[in-house]
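[1] give the three-dimensional model of this entry:
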Amino acid sequence: MNIVMPLLIGAAVVILSSLIPDRHRRPFSAILLAGAGAAYLSGGGLGIGEFLFTAVLTVVAYRGLTSWTFIGIGWLLHTVWDVVHHLRGEPIVPFAHDSSFGCAICDPVIALWCLAGGPSLSTMIRRPLRLPRKSLDG
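    Down below sits the predicted model:
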């Protein structure tokens, strides 16, 4: 499996999402995450676990309506779910054996952008993407 294409797809999602006006960007990203949470329902092969994961990611996506951090965490949770599916041989796209592997490469790219606060494209051009630092001052 080529890792370049999933990285490019992740970058494309970030760039296109960053073009959405600021007031709509986080809600859109939360909805996108909620949809990704249900991606394995039609044939994921982990039985009731698929429904439990979808429920967990739905709650995380709901919290993401007001928090970029929750959206980023949700994409990282989806990455773990992708790895589990890849290792079990239950890909996200049944006819594409390495599709879950590719998704596990793509999702952290999106997660990092979300954890950085989902900046606009112009902001990313002006300053490189970096995660916010927590102040020790209080």
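[2] going forward, measure contacts and count neighbours with C-alpha atoms only.
    OK.
[3] and the helices in the chain?
    For the chain, the helices defined by DSSP state H occupy 4-18, 22-37, 48-64, 68-88, 99-115, 121-126.
[4] now mean neighbour count too, for the ones you listed, in CSV please.
    Output for the helices of the chain, formatted as CSV (neighbours: other CA atoms under 10 Å):
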stretch, mean neighbour count
helix 4-18, 17
helix 22-37, 18
helix 48-64, 18
helix 68-88, 21
helix 99-115, 24
helix 121-126, 12
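[5] what residue is smack in the middle of the protein?
    Nearest to the geometric centre of the chain sits residue 75, at 3.0 Å (CA atoms, centre = their mean).
[6] do you know how far the closest residue to that residue other than its chain neighbours is from residue 41?
    Distance criterion CA to CA, 6 or more residues apart in numbering; nearest residue to residue 75, sequence neighbours excluded, is residue 111 at 5.2 Å. Counting by CA to CA, to the nearest Å, the gap from residue 111 to residue 41 is 22 Å.
[7] please apply the same query to residue 19.
    Using CA to CA, one obtains 30 Å as the distance from residue 19 to residue 41.
[8] and for residue 89?
    According to CA to CA, residue 89 and residue 41 sit 15 Å apart.
[9] let's compare: structure for the following, please.
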Amino acid sequence: MSIVLALSIGAAYVCLMSLIREPHRRRFNAIMVAGAGAAYLSGGGLGLWEFAFVSVATYCAYRGLESWTFIGIAWLLHTAWDVLHHLSGDPIVPFAEHSSLGCAICDPVIALWCLTGGHSVTDALRVRLARWRGRRGPDRAPAPEKELPTAPASE
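    Model prediction:
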């Protein structure tokens, strides 16, 4: 898996999650990171350490129901777990040799978004586009001036 593809997957995840309104976005992401934390459990490549990791990831996911910071921490923990699995030769997808490495590249993108508050990037883009459209540049017609109300003439 190429670095660009892994980064693109992380960015696509952030954009898709941005379509969910708060507080549902945060809670949904807590559930997603809990699932990611348990992804390696069936393979058991790291033995009993898999159970220890799932316990820590589940705790972070639970705290993430009310905190973006804990969701970001859980994604960073999952990144470290991805690296360990890649180095030990136990990929997350058994038939895709570099899947854990790709996951280790993708997850920090998601973690960074979570650690900065998990704000909707689609809302931010809409606001910026509206501001851009509202600007008047030299190649555009000037904005119409507002007429000030006039005071009635006194006789």
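[10] so residue 27 of the second structure touches residue 65, yeah?
    Yes. Between residue 27 of the second structure and residue 65 there is a contact under CA atoms under 8 Å: 4.9 Å.
[11] what touches both of the two?
    Counting by CA atoms under 8 Å, 6 or more residues apart in numbering, residue 27 of the second structure and residue 65 have no shared contacts at all.
[12] ok, residue 45 of the first structure - contacts?
    Residues in contact with residue 45 of the first structure (CA under 8 Å, 6+ apart) are residue 90.
[13] residue 68 of the second structure too?
    Applying CA under 8 Å, 6+ apart, the residues near residue 68 of the second structure are 26, 114, 115, 116, 117, 118.
[14] possible to save those as CSV with distance to residue 61 of the second structure?
    Output for those, formatted as CSV (distance: CA to CA, whole Å):
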residue, distance to residue 61 of the second structure
26, 10
114, 12
115, 13
116, 17
117, 15
118, 14
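[15] which one of these is nearest residue 9 of the second structure?
    Within the contacts of residue 68 of the second structure, the smallest distance to residue 9 of the second structure is 15.4 Å, found for residue 114 (CA to CA).
[16] residue 4 of the first structure and residue 80 of the first structure, how far apart?
    Taking CA to CA, one finds residue 4 of the first structure at 19 Å from residue 80 of the first structure.
[17] from residue 46 of the first structure, how far out is the residue nearest to residue 63 of the first structure when sequence neighbours are not counted?
    Excluding the flanking residues, the one nearest residue 63 of the first structure by CA to CA, 6+ apart is residue 70, at 6.2 Å. Using CA to CA, residue 70 of the first structure is found at 24 Å from residue 46 of the first structure.
[18] just residue 5 of the first structure next, same as before
    From residue 5 of the first structure across to residue 46 of the first structure, the span is 27 Å (CA to CA).
[19] next one: residue 97 of the first structure
    Separation of residue 97 of the first structure from residue 46 of the first structure (CA to CA) stands at 16 Å.
[20] then residue 84 of the first structure?
    To residue 46 of the first structure, residue 84 of the first structure is 10 Å away according to CA to CA.
[21] contacting residues for residue 83 of the first structure?
    Taking CA under 8 Å, 6+ apart, we find residue 83 of the first structure in contact with 100, 101, 104.
[22] who's in contact with residue 38 of the second structure?
    Residues near residue 38 of the second structure by CA under 8 Å, 6+ apart: residue 54.
[23] that one pairs with which position in the first structure?
    By TM-score structural alignment, residue 38 of the second structure lines up with residue 38 in the first structure.
[24] distance of its match from residue 25 of the first structure?
    According to CA to CA, residue 38 of the first structure and residue 25 of the first structure sit 21 Å apart.
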